[in-house]
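*Asks:* need a 3D model of the sequence below.
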Amino acid sequence: MRAFTDERDWAKFHDPKSLILALVGEVGELAELFQWLPADEAVQLAGTDPLRRRAGEEMADVLAYLVRLADVLDIDLAEAAMKKLENSAERFPAADFRGEAPEKA
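*Replies:* Model (predicted):
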């Protein structure tokens, strides 16, 4: 992402606020694809084109902006995700929460 950005001289547009707004916009586009689908049919419908292709495109946009934001903020996204998962495992032990949604996260 950094090389792609640098080749186009776009870094000047990639301040954290602008990247977050772009990320939110892309999440909105992904949400729009599923907004009015019946919840019990969403997985099945998303398994075939054109929804599968469009969802993949929007998810790729979300990932690209998230990766770029992590780069700009100098955050190791993989490390942050692993730490978050470890913390969640401690807060919500499988033995206590299997099949149960936490009342407060």
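*Asks:* going forward, measure contacts and count neighbours with C-alpha atoms only.
*Replies:* Will do.
*Asks:* tell me which helix or strand residue 23 sits in.
*Replies:* helix 16-34 (DSSP states H and E).
*Asks:* give me the element residue 36 is part of.
*Replies:* Following DSSP H and E, one finds residue 36 outside all helices and strands.
*Asks:* again, but for residue 95
*Replies:* For residue 95, the host element (DSSP H and E) is helix 94-97.
*Asks:* also residue 90?
*Replies:* Assigned by DSSP H and E, residue 90 belongs to helix 77-91.
*Asks:* so which bits of that helix are buried?
*Replies:* For helix 77-91, a neighbour-count test (16 or more other C-alpha atoms under 10 Å) marks nothing as buried.
*Asks:* repeat that for stretch 42-50.
*Replies:* residue 46.
*Asks:* what's the answer for stretch 58-78, then?
*Replies:* So for stretch 58-78, counting by 16+ other C-alpha under 10 Å, buried means 58, 61-62, 65-70.
*Asks:* this one next, for a side-by-side:
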Amino acid sequence: MKHELLLLHNKEKMENSNSYEYSRKVMKDVSLKELRDRLAEFARVRGWDQYHSPRNLLLALVGEVGELSEIFQWKGEVERGLPNWTSDDKEHLEEELSDVLLYLVQLADVCGLDLGILEGTLEQ
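*Replies:* Sure thing, here's the model as predicted:
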């Protein structure tokens, strides 16, 4: 799934789900604002926004980064594109990277920061 982002999309499942299992759908060209808004709505619908303090989201983010690092822990140095990885390993990596991104976007949001400002910085 090159250059695509896995994220929650199915609003019906989002509103009816009681777990943090995302309904994932491949989407292209999703803006950070759209992702931020969807995540905020996802948390609001469940009443989780009351627990989404900067500290709690940072701790969750660190936990996800830990899970991400475990994927690489015993693999040694890996080549770009991960040519020697199984499809299951790559899928697991996609899931953990998505989790890290989701928590990062939520953390920036509750801190009142706009990650979209990076876009302008990269263009300079």
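*Asks:* superposing both, give me the TM-score.
*Replies:* TM-score of the superposed chains, computed with TM-score structural alignment, normalised by the length of the first structure, equals 0.71; 85 aligned residues with a C-alpha RMSD of 1.9 Å.
*Asks:* picking that back up, how far away from the center of its chain is the helix holding residue 90 of the first structure?
*Replies:* Chain-centre distance of helix 77-91 of the first structure: 15 Å, with C-alpha atoms, centre = their mean, to the nearest Å.
*Asks:* residue 68 of the second structure: neighbouring residues, count only.
*Replies:* When neighbours are counted by other C-alpha atoms under 10 Å, residue 68 of the second structure registers 19.
*Asks:* next: residue 57 of the second structure.
*Replies:* When neighbours are counted by other C-alpha under 10 Å, residue 57 of the second structure registers 19.
*Asks:* cool, and residue 15 of the second structure?
*Replies:* By other C-alpha under 10 Å, the residues close to residue 15 of the second structure number 14.
*Asks:* repeat for residue 55 of the first structure
*Replies:* Residue neighbour count, defined by other C-alpha under 10 Å, stands at 20 for residue 55 of the first structure.
*Asks:* show me what it aligns to in the second structure.
*Replies:* For residue 55 of the first structure, the aligned residue in the second structure is residue 93 (criterion: TM-score structural alignment).
*Asks:* my read is that residue 99 of the second structure contacts residue 64, right?
*Replies:* Yes - judged on C-alpha atoms under 8 Å, residue 99 of the second structure makes contact with residue 64 at a distance of 6.5 Å.
*Asks:* at which residues are the helices of the second structure located?
*Replies:* For the second structure, the helices defined by DSSP state H cover 11-16, 32-46, 54-72, 87-110, 117-123.
*Asks:* where in the first structure does the third one align, residue-wise?
*Replies:* Mapped onto the first structure using TM-score structural alignment, helix 54-72 of the second structure covers residues 16-34.
*Asks:* so what touches the matching stretch?
*Replies:* 42, 51, 54-55, 58-59, 61-62, 65-66, 68-69, 72-73 (C-alpha atoms under 8 Å, 6 or more residues apart in numbering).
*Asks:* kindly recompute the last result at 10 Å.
*Replies:* Here stretch 16-34 of the first structure makes contact (C-alpha atoms under 10 Å, 6 or more residues apart in numbering) with 13-14, 35, 42-43, 45-46, 51-52, 54-70, 72-73.
*Asks:* that older thread, check which helices and strands the helix holding residue 90 of the first structure is in contact with.
*Replies:* Under the contact criterion of 3 or more C-alpha pairs under 10 Å, 6 or more residues apart in numbering; DSSP states H and E, helix 77-91 of the first structure touches helix 51-72.
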